[in-house]
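Sequence and predicted structure below; questions after.
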Amino acid sequence: MSAEPTDGVHGARVAVLGLGHMGLPMAQRLDAAGAEVVTYDVVREARVTAAAAGLRVAADGPAAAGEADVVLTMFPEGRHVLEAYRGGLLSAAPTHTLFVDCSTIAVDDARAAHALARASGHRFIDAPVSGGVVGAENGTLAFMVGGAEEDVARARPLLEVMGRRIVHCGGPGLGQAAKVCNNMILGVTQIAVAEAFVLGERLGLTHQALFEVASNASGQCWALTTNCPVPGPVPTSPANHDYAPGFAGALMAKDLGLAVRAIERTGVGARMGLAARDIYKEFAQGEGAGQDFSGIIHDVRARSSAARDAHAEEGT
């Protein structure tokens, strides 16, 4: 994996903690750009993979943080971020270390992490990402960033190695706010696109015909033109690769859960967001957890068949 050296990156001391599908390629891009990268993950297999990829692996998270000027975390949930901060990362890091959390977590958790970091003499930005594994590997992620202007400026050269678009959304937690709103749009539209294709099937439309119309009309959206839920129209979509994620159904269920948490806190009447959360929560309880979230079309077909069978029974 190659990346062009960038001013502000070469020689920067960066700890990358969390070496899953996203964190590992992000660490690799920073390393290739000339940063002095040290890594760690609580999962042994992830540490072995990182070492095999030529990355330096620390004995534990605090040891990595102790060597860094910037600590980048990519963890599954907000509780993991807060536990790690309280569990030694903040106390081990040199004063004024910049903590960059790229996890997708609740807005309240991001603001709590910011408060903990500042109380320990450090800086913090929340910088969740969009673009998936392919974006992490190719350095084309989008970063939605919340934090002070000077902290965002300090992190920007590093973010530009890993991403193509960096948007400063406002103060602490507002990067997460943008991410949760974006993914609520995505979850709702992916369900709508799946329902439209199943309706088209029942009405006798071919997938290609519906795609040609909707992709060039007012139904055009990312869930259709990039993540098309049926094989054929978009060769690179997960539907053409047995619905391998991409972005897994379990992750969409998690993100919509964060959206509902924000909806309930703010009192927004977001009926579509609530419905999407319920649909993906059920989807993720079965095989959908490991499928791309566009596999929700299987759930739509199953519910449609059940409804048709019930209607047929009522007619007899």
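Now that the structure is in, tell me what you want to look at. Numbers count the residues shown, from 1 in each chain.

use CA for all of it now, contacts and neighbours both
Fine.

How much space separates residue 297 from residue 200?
12 Å (Cα to Cα, to the nearest Å).

Same question for residue 261.
In terms of Cα to Cα, residue 261 sits 34 Å off from residue 200.

More neighbours: which of residue 297 and residue 200?
residue 297 (22 against 15; other Cα atoms under 10 Å).

okay but the more buried one is in contact with residue 229, surely?
Yes: between residue 297 and residue 229 there is a contact under Cα atoms under 8 Å: 6.5 Å.

what do those two both touch?
residue 194 (Cα atoms under 8 Å, 6 or more residues apart in numbering).

now for the lengthiest strand in the chain, which elements pack on it?
Secondary structure assigned by DSSP state E gives strand 163-170 as the longest strand of the chain. Applying 3 or more Cα pairs under 8 Å, 6 or more residues apart in numbering; DSSP states H and E, we find strand 163-170 packed against strand 141-146, helix 149-162, helix 174-203.

try 7 Å
strand 141-146 (3 or more Cα pairs under 7 Å, 6 or more residues apart in numbering; DSSP states H and E).

what does the strand it packs on contact?
125-131, 135, 162-175, 178-179 (Cα atoms under 7 Å, 6 or more residues apart in numbering).

Below is structure B, check it against A:
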Amino acid sequence: MSENIAFIGVGNMGNPMACNLKNAGKKVKVFDVSKEMIDKAVENNLDVEKDFGKLINSETSVVITMLPEGKHSKEVYLKQNGVLDKVSKNCLLIDCSTIDIDTSKEIGKKANEKGIKMIDAPVSGGVMGAQKATLNIMVGGSNDAFNQALPILKLMGKNIYHAGEIGSGNGAKICNNMSLGITMIAASESLMLARRLNIDIKKVHEIMKNASGNSWPISVYPPLPGLIEGTPSNNKYKPGFSAGMMNKDLKLANECAKNANASTPLGEMALEIYSKFCEDGNSSKDFSAISKVIGGDAWDYPIE
């Protein structure tokens, strides 16, 4: 089947995701409100539509969105002459944004009322995962919508999970990223403790990778440089996944926990630490730079 894909939101994640679709032979047209992001899309030879009103037509078979917050998804989908007003009933909607569950369900309900299939499909894996098409994608939606979306999702990600009904994708992503924020802090604490104890950090890192203290921040995305090549910590903490985005996800997790009457003391503490880090002007740095807070006066690594 030949898809005509409209891709809305080509920032740090959306741009490489759209490129992977284009490189797989799909016809992709992209839109973003940011001139900077549009310029980058042009540099990557993506087909750009600068007028949102002309982005979607009767031939559009898939709409993919990758937006910062729930308010942006709601505006794009639900506003007058927005996505839901423009697409045909045969069009599949895929929202890859990480947003609050209630907004995801609201948009999904409106789409269902119009007879349009929709999934929420937030992703995990950062910019590196988006570039390499190795993202983990967590999907919420009907079985039919999931099965229809699967061939497209496989062009952008490696591991695709159907978590349940609409909104479940974001629920699963929020749970995952709460754990990620906590474990990044834990990894920072462990490695900086090793430094203060005058133990070779590389040795401790190697031990942790192969012992019970292992985690994704240790094995894939360490918070200190000199441990794994190609990670943000080795590139002056230029963001693969920014501290601001982690802070947003921890806020979503905290809201979900309160609504579900769930106890998440470590999640709350991680939110406090990241919120203060962002308030101090570090939102645009990679979230692994939280090691600077943990390390204190023992932390002396290059950072921009």
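Right, received. Where do you want to start? Remember, it's a predicted structure, so these values are computed and weren't measured experimentally.

residues in the second structure aligned with the longest strand of the first structure?
Strand 163-170 of the first structure corresponds to residues 157-164 of the second structure when matched by TM-score structural alignment.

Could you do stretch 34-46 of the first structure as well?
Aligned by TM-score structural alignment, stretch 34-46 of the first structure falls on residues 25-37 of the second structure.

Centroid-wise, who is the farthest residue in the second structure?
residue 198 (36.1 Å; Cα atoms, centre = their mean).

list the buried ones in stretch 47-63 of the second structure?
For stretch 47-63 of the second structure, the neighbour count (16 or more other Cα atoms under 10 Å) marks 47-50, 52, 55-56, 60-63 as buried.

first to last residue in it, what's the distance?
Span of stretch 47-63 of the second structure from end to end, Cα to Cα: 15 Å.

Report the mean deviation for stretch 188-197 of the first structure after fitting onto the second structure.
Taken over the aligned residues, the distance from stretch 188-197 of the first structure to the second structure averages 0.9 Å (mean Cα distance after the TM-score superposition for the first structure).

contacting residues for the residue mapped onto residue 23 of the first structure from the second structure?
For residue 23 of the first structure, the aligned position in the second structure is residue 14, judged by TM-score structural alignment. Contact analysis of residue 14 of the second structure by Cα under 7 Å, 6+ apart lists residue 66.

State the distance from the equivalent of residue 196 of the first structure over in the second structure to residue 183 of the second structure.
Aligned by TM-score structural alignment, residue 196 of the first structure pairs with residue 190 of the second structure. Applying Cα to Cα, the value for residue 190 of the second structure to residue 183 of the second structure is 10 Å.

Please apply the same query to residue 101 of the second structure.
For residue 101 of the second structure relative to residue 183 of the second structure (Cα to Cα), the value is 23 Å.

What of residue 73 of the second structure?
Applying Cα to Cα to residue 73 of the second structure and residue 183 of the second structure gives a distance of 29 Å.

out of the two, which sits in the more crowded spot?
Neighbours per residue (other Cα under 10 Å) separate residue 73 of the second structure from residue 183, with residue 73 holding more: 24 against 19.

hmm, back to that, look up the average distance of the longest strand of the first structure to its aligned counterpart in the second structure.
Looks like 0.9 Å for strand 163-170 of the first structure (mean Cα distance after the TM-score superposition for the first structure).

burial measure for the counterpart of residue 85 of the second structure in the first structure, as a count.
Counting by TM-score structural alignment, residue 85 of the second structure lines up with residue 91 in the first structure. Residues lying near residue 91 of the first structure (other Cα under 10 Å) number 17.

do residue 123 of the second structure as well
If we define neighbours as other Cα under 10 Å, then residue 123 of the second structure has 26 of them.

from memory residue 244 of the second structure sits against residue 286, does it?
No: assessed by Cα atoms under 7 Å, residue 244 of the second structure is found out of contact with residue 286, at 8.4 Å.

Just want to know which of the two has more residues nearby.
residue 286 (26 against 22).

Looking at the first structure, name the residue matched to the more buried one.
By TM-score structural alignment, residue 286 of the second structure lines up with residue 292.

do residue 234 of the second structure as well
Under TM-score structural alignment, residue 234 of the second structure pairs with residue 240 in the first structure.

quick one: the helices in the stretch 201-304 of the second structure?
Using DSSP state H, counting those that start in this stretch, the helices of the stretch 201-304 of the second structure run over 201-210, 216-219, 243-259, 265-277, 291-295.

Please consider this matter closed, and thank you.
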